[in-house]
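Chemist: Build me a model:
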Amino acid sequence: MSTHSPETTALVVPAHDAEVVPLAGAGAFRLLADGAATDGALGVNRLSLETGADGARPHYHARCSEMFYVLDGTASFLLGERLVTVDAGGLVVVPPGLPHAFGAAPAATTDLLVVAAPGIDRFGYFRRLGRIAGGAETFAALLPEQERYDVHFVDDTLWRSVRAS
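Modeler: I've put the predicted structure just below:
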């Protein structure tokens, strides 16, 4: 029995249609699909980071899982109390509630495909991160939006210690 209905359509996002949000240096988010575009099924972005650059401070998501597929380079992850390095072709899946952080590994760049499910409208969050990276907004201004974007920041001394070196 098919579950396809005539009203169902596929989402197609050609590369040239993806919104690009510049980050520090040559880093960037490529916004591919937000929760609204997928009826809340998932959200997808591609994140390119320069050598050793941070991707996200320690945080957790209360309502969604997050998948990272390393397209190129090497990424460093904090997963709870564990530090993990993942090379191109590797996959990381973070369940709801698990504090995590990520970035390009020291002396490496990385290119990540990031999928969050279920999807929420988080493109506004990524745009704000771009403004923060560009100096047009402060990180403190983002803190009241943690519930809206389901990004709850936590302090982690392990991540701070390895990323500061």
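Chemist: Every contact and neighbour count from this point should use C-alpha atoms.
Modeler: Noted.
Chemist: ok, and what's touching the longest helix seen in the chain?
Modeler: Secondary structure of the chain per DSSP state H: the longest helix is helix 123-133. Residues from elsewhere that reach helix 123-133 (Cα atoms under 8 Å, 6 or more residues apart in numbering): 21-24, 29, 31, 34, 137-139, 142, 149.
Chemist: ok, 7 Å please
Modeler: If you take Cα atoms under 7 Å, 6 or more residues apart in numbering as the criterion, helix 123-133 is touched by 21-24, 31, 34, 137-139, 149.
Chemist: one more to line up against the first:
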Amino acid sequence: MSHPDPALVDVRTFAVHPLVDNGPTSSLRMVAPGAVTKGRYGLVEYRVAPHSAGAAPHYHQTFSESFYVLTGELTIYADGTWQPYRPGDFALVHETGVHGFRNDGDEETSFLILFAPGIARENFFAEMAELRNSGRTPADMTPEARTAFYARHDQVMVDV
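Modeler: Reported below is the predicted structural model:
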């Protein structure tokens, strides 16, 4: 018996999704952006240098975000506290769950981030890279521009 549509496998070779700088202390690889998965999920490989900030506490209203630690130690903000996670550890942050991450360790950490459903999160990372490449951060934006930036990407920053 033959399958009715043999073109239902989408292979993305390593060269198609290179590791790109995401600022002075991090890099990322858009392994399977939402555009490729038809919005089902998004998968990102993320790396953060030792003793470096990552994402400040925030939440998303329309998608969950999961973290799977590959190497090093990733400190994740969850349940109101920062906790270290090691290779093999997994954290699922449901919609509206406040979370953040950073690398408090002495070596680079690498981890996977899974977004579900697969909104076009790659646009958020591209805009952040543009800001950083111009020597700016969201803090340098006007309050109105910063609010619009985060709203465009379903990211609500939280003071903790």
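Chemist: now what about the TM-score between them?
Modeler: Overlay of the two chains. TM-score (TM-score structural alignment, normalised by the length of structure 2): 0.84; 153 aligned residues with a Cα RMSD of 2.1 Å.
Chemist: and the gap between the nearest residue to residue 122 of structure 1 once chain neighbours are set aside and residue 61 of structure 1?
Modeler: Using Cα to Cα, 6 or more residues apart in numbering and skipping residues adjacent in sequence, the residue nearest residue 122 of structure 1 is residue 149, 5.7 Å away. Distance of residue 149 of structure 1 to residue 61 of structure 1, given as Cα to Cα, to the nearest Å: 9 Å.
Chemist: who's more crowded, these two?
Modeler: residue 61 (22 against 18; other Cα atoms under 10 Å).
Chemist: Next up, the contacts around the more buried one.
Modeler: Taking Cα under 7 Å, 6+ apart, we find residue 61 of structure 1 in contact with 96-97, 150-152.
Chemist: do residue 86 of structure 2 as well
Modeler: With contact taken as Cα under 7 Å, 6+ apart, residue 86 of structure 2 is in contact with 69, 72-74.
Chemist: element containing the spatially closest residue to residue 39 of structure 1 that is not a sequence neighbour?
Modeler: Excluding the flanking residues, the one nearest residue 39 of structure 1 by Cα to Cα, 6+ apart is residue 119, at 8.0 Å. For residue 119 of structure 1, there is no enclosing helix or strand under DSSP states H and E.
Chemist: didn't residue 119 of structure 1 look like it was pressed against residue 44?
Modeler: No - counting by Cα atoms under 7 Å, residue 119 of structure 1 does not reach residue 44; the two are 8.2 Å apart.
Chemist: Please report the distance of residue 67 of structure 1 from residue 114 of structure 1.
Modeler: Remark: distance between residue 67 of structure 1 and residue 114 of structure 1 (Cα to Cα) = 6 Å.
Chemist: quick one: contacts for residue 20 of structure 1?
Modeler: Contacts of residue 20 of structure 1 (Cα under 7 Å, 6+ apart): 28-31.
Chemist: Can you name every helix or strand that the helix or strand where residue 44 of structure 2 lies contacts?
Modeler: Per DSSP H and E, residue 44 of structure 2 falls inside strand 42-48. Packing partners of strand 42-48 of structure 2 (3 or more Cα pairs under 7 Å, 6 or more residues apart in numbering; DSSP states H and E): strand 26-32, strand 109-116.
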